[in-house]
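Asks: below are the sequence and a predicted model; questions follow.
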Amino acid sequence: MPDRLNRAAVVDRAADLADRIGLDELTITKLGRALGIAPPGVYRHVADLEDLRGAIAQNAAREAAAVLSAACAGLSGRDALGAVAHALRDWAAGRPARYAALQIAPDPDDAEGTAAAGEMIAAFASALRAYALDGDDLTDAIRLIRSTLHGFVALELGAGFKWPRSTDATFERVIDGLDAVLTQWAS
């Protein structure tokens, strides 16, 4: 395995490992063991743990963008918003560390990281086309959706909902609430 390693393979394996153990638990030592190499060998592919997490975040943004774009293709309005919301929630549940990495904003000087984050933002913007928002309104709408969904997803992933009420039912009401706000902003 070590002779087949490259940066992309190391980052992919790191993301898989982090999804199992948690992003905060990911270390160069643990990754080296998982790869079957001495930990210093990992540094041939990544500069340090921050670089590794940034690469995971970049890949996560691209993966999430593809998932969100596919989810809302051919849909508009509440249907597109709901599809994006459900797709993000489902994606995060299956990839918790990648989702956590997605919350790390790229350094403004990181052209690749910024482009990957832009792909995800573009997927949200595409889902909101029917609301006819632009400029600051569109920026605010995307921020509202991302922060609302992130709050719900983070609480759900962290076992923050203990009451017997269905989280699925609540999630639908969250989407309805977002749709109502965006519809009002559009008018």
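Replies: On my side now, so go ahead. These numbers come from a predicted model, not from an experiment.
Asks: please make it C-alpha for all contacts and neighbour counts, starting now.
Replies: Will do.
Asks: count the residues that sit near the nearest residue to residue 171 once chain neighbours are set aside.
Replies: Spatial nearest neighbour of residue 171, excluding adjacent residues (Cα to Cα, 6 or more residues apart in numbering): residue 152 at 7.9 Å. Residue 152 has 19 neighbouring residues, counting by other Cα atoms under 10 Å.
Asks: distance of residue 152 relative to residue 96?
Replies: 13 Å (Cα to Cα, to the nearest Å).
Asks: so where do the strands sit in the protein?
Replies: Ranges of strands in the chain, per DSSP state E: none exist.
Asks: where exactly do the helices run in this protein?
Replies: For the chain, helices defined by DSSP state H occupy the ranges 7-21, 28-35, 39-42, 49-72, 77-94, 96-102, 111-127, 135-157, 167-186.
Asks: who are the packing partners of the second one?
Replies: So that's helix 28-35. For helix 28-35, the elements it packs on are helix 7-21, helix 39-42, judged by 3 or more Cα pairs under 8 Å, 6 or more residues apart in numbering; DSSP states H and E.
Asks: compare those helices and give me the one nearest residue 144.
Replies: Minimum separation from residue 144 across the helices and strands packed on helix 28-35 (Cα to Cα) falls at helix 7-21, 26.4 Å.
Asks: residues touching residue 64, list them.
Replies: Contacts for residue 64 were tallied using Cα atoms under 8 Å, 6 or more residues apart in numbering; they are 88, 91, 120.
Asks: for comparison:
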Amino acid sequence: MEDFTSKLWAEKERINDLLEEAQLELMRLLDERSNLEGKIVRLQLDIKHMAAICGTTIEDPHKQLGVTGMIRWVLADNDGPLTIAEVENKLKTDFTFDPKDYKNSRSMIQTVVTRLIKAGDVEQNDRLVANRQKTEKAFQWIAKYKPDMPWERWAEESEIEELREELDK
């Protein structure tokens, strides 16, 4: 029995070490993600300015944002929890999202939200439905960072024209 107990304690110690390593790796990766987000923003600004210098029109990054990115932004930009139907409606109004492009758009949104929950960015916060005495599944952004949207720092056409005029002087 003593041999089993000592093995059990040794295994617990090994698992504690693995847990500590995993937590350190997570912290390192979160820092790395934060650094990457900063680099992305700086690169977007560089691209904007270089395009103005070259007189080149660049594609609107809003159109380049994937479904996961759009869902991240919708959840992060809202103060309270949203249902899948509300996420879908915001995707339609805030983005160029067309549910007809998907066999089952709400199922696809649910899958993305489930992945965001597993990543620790979103949590489920069920809420009471007014006048119906029942709750509905709702989801809320909880990550410490709010995702930067490419177009928040992207040049408007008027800004590009101003930069071109300054360069032509």
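Replies: All right, it came through fine. Only a predicted model underlies this, so the values are computations on that prediction, with no experimental measurement involved.
Asks: may I have the TM-score of the superposed chains?
Replies: Superposed pair, TM-score by TM-score structural alignment, normalised by the length of structure 2: 0.26. Supporting alignment: 81 aligned residues with a Cα RMSD of 5.6 Å.
Asks: thinking again about what came up before, quick check, nearest of the contacts of residue 64 of structure 1 to residue 178 of structure 1?
Replies: Within these, the smallest distance to residue 178 of structure 1 is 14.9 Å, found for residue 88 (Cα to Cα).
Asks: for the closest one, which non-adjacent residue is spatially closest?
Replies: residue 68 (6.8 Å).
Asks: now the helices and strands packed on helix 28-35 of structure 1 as CSV including mean neighbour count and distance to residue 175 of structure 1?
Replies: Output for those, formatted as CSV (neighbours: other Cα atoms under 10 Å; distance: least, Cα to Cα, whole Å):
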stretch, mean neighbour count, distance to residue 175 of structure 1
helix 7-21, 19, 27
helix 39-42, 16, 42
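Asks: which one of those lies closest to residue 59 of structure 1?
Replies: Set against residue 59 of structure 1 and scored by Cα to Cα, those come closest in helix 7-21, at 8.4 Å.
Asks: next, the angle from that closest one to helix 77-94.
Replies: Interaxial angle, helix 7-21 of structure 1 versus helix 77-94 (axes from the mean of the first three to the mean of the last three Cα atoms, to 10 degrees): 90 degrees.
Asks: other SSEs contacting helix 7-21 of structure 1?
Replies: Partner elements for helix 7-21 of structure 1 (3+ Cα pairs under 8 Å, 6+ apart): helix 28-35, helix 49-72, helix 96-102.
Asks: just send the ones you listed back as CSV, with distance to residue 171 of structure 1 too.
Replies: Shown next, in CSV, are the helices and strands packed on helix 7-21 of structure 1 (distance: least, Cα to Cα, whole Å):
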stretch, distance to residue 171 of structure 1
helix 28-35, 35
helix 49-72, 17
helix 96-102, 18
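Asks: of all those helices, which lies closest to residue 11 of structure 1?
Replies: helix 49-72 (6.1 Å).
Asks: what residues sit buried inside the closest one?
Replies: 52-65, 67-69, 71-72 (16 or more other Cα atoms under 10 Å).
Asks: off-centre distance for that helix?
Replies: 6 Å (Cα atoms, centre = their mean, to the nearest Å).
Asks: cool, stretch 28-35 of structure 1 as well?
Replies: 24 Å.
Asks: same thing with stretch 87-96 of structure 1?
Replies: The answer for stretch 87-96 of structure 1 is 8 Å, by Cα atoms, centre = their mean.
Asks: what do you get for stretch 64-74 of structure 1?
Replies: 12 Å.
Asks: again, but for stretch 84-93 of structure 1
Replies: From the chain centre to the centre of stretch 84-93 of structure 1 is a distance of 9 Å (Cα atoms, centre = their mean).
Asks: show me the helices in structure 2, by range?
Replies: Under the criterion DSSP H, helices of structure 2 are mapped to 2-54, 67-77, 84-94, 105-118, 157-168.
Asks: now the longest one and helix 157-168, what's the angle there?
Replies: It refers to helix 2-54 of structure 2. Using the same axes, to 10 degrees: helix 2-54 of structure 2 against helix 157-168 is 60 degrees.
Asks: list the helices and strands helix 2-54 of structure 2 packs on?
Replies: With contacts taken as 3+ Cα pairs under 8 Å, 6+ apart, helix 2-54 of structure 2 sits against helix 157-168.
Asks: pull the residues that contact the helix it packs on.
Replies: So helix 157-168 of structure 2 is in contact with 48, 49, 52, 53, 55, going by Cα under 8 Å, 6+ apart.
Asks: include neighbour count when you put those into TSV, please.
Replies: Listed next are these as TSV, based on neighbours: other Cα atoms under 10 Å:
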residue	neighbour count
48	21
49	18
52	22
53	17
55	13
